[in-house]
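S.K.: My questions are about this predicted structure, shown below with the sequence.
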Amino acid sequence: MTNSYYAPKGGHPGQDQLLTDRAVFTEAYAVIPRGTMRDIVTSFLPFWDDTRAWVLARPLSGFAETFSQYIMEVQPGGGSDRPETDPDAEAVLFVVEGTAALKVNGTSHELTPGGYAYLPPAAEWTLHNKGDVPLRFHWIRKAYQAVEGLDAPDVLILNENDIAPSPMPGTDGKWATTRFVDPADMRHDMHVTIVTFEPGAVIPFLETHVMEHGLYVLEGKAAYRLNSDWVEVEAGDFMWLRAFCPQACYAGGPGRFRYLLYKDVNRHMPLR
């Protein structure tokens, strides 16, 4: 089955549009619907040419604590020779439209839709759009938590379409996770995966755990339980879940429901 990846296009609603929407911001979770991603809410970043970004999450009191997440839109000919200004930042890039010309530590790579790159802290990288259509990709950033005795992770260049999803036990493959990183590799302090639900599949209990989550819906629609509320979400929506926010899911169809998932992992809880 061909994978689908929703990406925002911006634009601006007319004066005849209703003001009501599904946007929700609480102490436990947030829902940022795709309809909020308009031209007037984009941001611009130093040393990026012909590029704008929708910021989905950032460290903020009462909001995301461990990560930031952008949807980057790079016009043909645009890009950056100095994309990251924080030497402690690690990154995951995930391409949803167009082609990225990525160079990491002197080696060139081409990322097409479904393309994934893990960039460890202090990696030397550049990124450009050498194609003739806009490039859109997710950029997830985290301050790497080094541990004495563990090396920093290696650069990873992969594509979702080359990786077999891992089914959750007892689900007959209706709930599966595409993993780009070995869960047993303790060098990594964050995982970015793709979760897929076939029509009718569920998260059958209220997951309540320490990992903070960012979920961007790539495809389909579902009813998602966030804390004490059920919300409807669709392709292009973003959800943030605070640590320990209860969550569950019912993917009623008619097609698959898939999202790009961030979570922090593999580290002790800070005590100060």
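M.R.: Thanks, I have the structure now.
S.K.: CA atoms for contacts and neighbours, from now on please.
M.R.: Fine.
S.K.: show me where the stretch 1-150 of the chain has strands.
M.R.: 24-25, 29-32, 49-57, 68-80, 89-97, 100-104, 107-111, 115-119, 125-128, 135-143 (DSSP state E, counting those that start in this stretch).
S.K.: Name the residues that touch the last one?
M.R.: Among residues not part of strand 135-143, those counted as contacts by CA atoms under 8 Å, 6 or more residues apart in numbering are 7, 66-76, 88-100, 129.
S.K.: Which is the succeeding secondary structure element to it?
M.R.: Once the chain leaves strand 135-143, the next helix or strand it forms, by DSSP states H and E, is strand 156-159.
S.K.: Buried ones in that following strand, by neighbour count?
M.R.: Within strand 156-159, the residues that count as buried by 16 or more other CA atoms under 10 Å are 157, 158, 159.
S.K.: do the same with stretch 109-124
M.R.: 111-121, 123-124.
S.K.: what residues are up against the closest residue in space to residue 154 that isn't next to it in sequence?
M.R.: Leaving out its chain neighbours, the residue that sits closest to residue 154 by CA to CA, 6 or more residues apart in numbering is residue 120, at 6.6 Å. By CA under 8 Å, 6+ apart, the residues touching residue 120 are 89, 90, 91, 152, 153, 154, 155.
S.K.: what does residue 241 give?
M.R.: Counted by CA under 8 Å, 6+ apart, residue 241 has contacts 28, 29, 30, 212, 213, 214, 226.
S.K.: Next, count neighbours for residue 49.
M.R.: Here the number of neighbours of residue 49 (other CA atoms under 10 Å) works out to 16.
S.K.: I'd say it and residue 78 touch.
M.R.: Yes. With contacts counted by CA atoms under 8 Å, residue 49 reaches residue 78, the gap being 5.0 Å.
S.K.: Take this one as well and set it beside the first:
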Amino acid sequence: MADQPRYYAPHGGLPTQTDMLTDRAIVTEAYTVIPRGVLRDIVTSVFPGWTGTRAWILNRPVPGGATTFAQSIVEVAPGGGAERPEPQPEVEGFVFVLEGELTVTVEGGAHTLAPGGFVYAPAGASWSVTNTGAEPVRFQWIRKRYEPLDGHPPRVVVGDERDIEPSPMPDTAGRWRTTRLLDPEDLAFDMHVNVVTFEPGAIIPFAETHVMEHGLYMLEGQAVYHLNGDWVEVQAGDYLSLRAFCPQACYAGGPSDFRYLLYKDVNRQITL
């Protein structure tokens, strides 16, 4: 396993009274930008059934916005957690650790996850989370109402992104590569979660315009995104929510690799 990664995670706090009010937050009908500077103490949420926990909700289904998923950064103090994190039995969950260590028990199996570790819990699974360490743990939590498919039952997946060989994108000499945390060939999954890596200067060479919604949390580095005709700078700790068919491309600015955690809905026919 490679060295432990250093992903960005918010720690809260408040700006001083002398700081400027302006920031890079943007909300449009095509996309939303939540910069890391707005993830402060006074915008956290409390989840029922959790102890020692607060969360920054990054996306929820709203009119005119991305509608297939919810996404949060969850911070759990030592000794905190939840015996039943998911209140809706029809909802699947994906947890990806950013900072600290999290113990996840799913279907009777206990797993301690360090940064880069992840768990996929199918809808209806029995699972719990606990911080048994001495420091707060911070992690991404993606939730989606599962769309069952006959003959393709979902299963628990536990892993670490560092143990998965990334796939180079075609004609990029490996400078743009994707680490697929869920098997892209398995139709049991109605969402994919990937870690995408761009080396400095690498680009998405056209404006992707597709049916999948996206949630992108910037893990490391910085880049410029082209979203629905607008140029938007992003850095580690920023978040993008992209509606279906939002044109999107990016340019990794360096000096280090640009990496993000990517959600998208997949593998199902359009419900009419």
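M.R.: Cool, the structure landed. Worth saying up front: this structure is predicted, and the values here are computed from it rather than measured.
S.K.: if we can go back for a sec, out of the contacts of residue 120 of the first structure, which are shared with the second structure?
M.R.: Compared against the second structure with both residues aligned by TM-score structural alignment, their matches' CA atoms under 8 Å, those retain 89, 90, 91, 153, 154, 155.
S.K.: and the gap between the first one and residue 67 of the first structure?
M.R.: For residue 89 of the first structure, the distance to residue 67 of the first structure under the criterion CA to CA, to the nearest Å works out to 10 Å.
S.K.: ok, now residue 228 of the first structure?
M.R.: 24 Å.
S.K.: Those two: which is more packed in?
M.R.: Legend: neighbour count by other CA under 10 Å for residue 228 of the first structure and residue 67, higher for residue 67 (23 against 11).
S.K.: coming back round to it: tell me which two of the buried residues of stretch 109-124 of the first structure sit farthest apart.
M.R.: 113 and 121 (24.0 Å; CA to CA).
S.K.: which stretches of the second structure form helices?
M.R.: For the second structure, no helices turn up when DSSP state H is the criterion.
S.K.: The closest residue to residue 206 of the second structure other than its chain neighbours: neighbour count?
M.R.: Take residue 206 of the second structure and drop its neighbours on the chain: the residue closest to it by CA to CA, 6+ apart is residue 249, 6.1 Å away. For residue 249 of the second structure, the neighbour count with other CA under 10 Å is 19.
S.K.: go on, the one 4 residues further on?
M.R.: A total of 21 residues lie near residue 253 of the second structure under the criterion other CA under 10 Å.
S.K.: my read: it touches residue 200, true?
M.R.: Yes. Counting by CA under 8 Å, residue 253 of the second structure does reach residue 200; the two are 5.5 Å apart.
S.K.: what does residue 191 of the first structure align to in the second structure?
M.R.: By TM-score structural alignment, residue 191 of the first structure lines up with residue 192 in the second structure.
S.K.: now that match: how far from residue 214 of the second structure?
M.R.: Where residue 214 of the second structure is concerned, residue 192 of the second structure sits at a distance of 10 Å (CA to CA).
S.K.: shared neighbours of the two, anything?
M.R.: Common contacts of residue 192 of the second structure and residue 214 (CA under 8 Å, 6+ apart): 262, 263, 264, 265.
S.K.: right, and the third one touches residue 211 too?
M.R.: No. No contact is recorded between residue 264 of the second structure and residue 211 when judged using CA under 8 Å, the distance being 9.5 Å.
S.K.: Of those two, give the one with the bigger neighbour count.
M.R.: Taking other CA under 10 Å, residue 264 of the second structure and residue 211 do not tie; residue 264 has more neighbours (19 against 14).
S.K.: Tell me the residue in the first structure aligned with the more buried one.
M.R.: Match for residue 264 of the second structure (TM-score structural alignment): residue 263.
S.K.: so who does that match touch?
M.R.: 190, 191, 192, 211, 212, 213, 214.
S.K.: out of the residues you listed, who's nearest residue 164 of the first structure?
M.R.: For the contacts of residue 263 of the first structure, the nearest to residue 164 of the first structure is residue 192 (15.3 Å; CA to CA).
S.K.: how many neighbours does residue 167 of the first structure have?
M.R.: 17.
S.K.: Not counting residues beside it along the chain, what's closest to it?
M.R.: Using CA to CA, 6+ apart, the nearest residue to residue 167 of the first structure is residue 176, at 4.0 Å.
S.K.: now do residue 2 of the second structure
M.R.: residue 162 (6.2 Å).
S.K.: quick one: that neighbour from residue 5 of the second structure, how far?
M.R.: For residue 162 of the second structure, the distance to residue 5 of the second structure equals 9 Å [CA to CA].
S.K.: Need the residues touching each of the two.
M.R.: Contacts common to residue 162 of the second structure and residue 5, judged by CA under 8 Å, 6+ apart, are residue 116.
S.K.: related to what we said a few turns ago, the residue nearest to residue 154 of the first structure matches what in the second structure?
M.R.: Residue 120 of the first structure maps onto residue 122 in the second structure, by TM-score structural alignment.
S.K.: Could you give the number of residues near the closest residue to residue 259 of the second structure other than its chain neighbours?
M.R.: Nearest in space to residue 259 of the second structure, with sequence neighbours left out and distances taken as CA to CA, 6+ apart, is residue 197 at 4.5 Å. For residue 197 of the second structure, the neighbour count with other CA under 10 Å is 24.
S.K.: measure residue 200 of the second structure to residue 175 of the second structure for me?
M.R.: 8 Å.
S.K.: ignore the last one, residue 215 of the second structure
M.R.: Going from residue 215 of the second structure to residue 175 of the second structure by CA to CA gives 22 Å.
S.K.: likewise residue 233 of the second structure?
M.R.: 20 Å.
S.K.: Which residues are in contact with the corresponding residue of the first structure for residue 84 of the second structure?
M.R.: Correspondence of residue 84 of the second structure to the first structure, assessed by TM-score structural alignment: residue 82. For residue 82 of the first structure, the contacting residues are 47, 48, 125, 126, by CA under 8 Å, 6+ apart.
S.K.: Now which residue in the second structure aligns to the first one?
M.R.: Meaning residue 47 of the first structure. So residue 47 of the first structure corresponds to residue 49, using TM-score structural alignment.
S.K.: For its match, which non-adjacent residue is spatially closest?
M.R.: residue 82 (6.0 Å).
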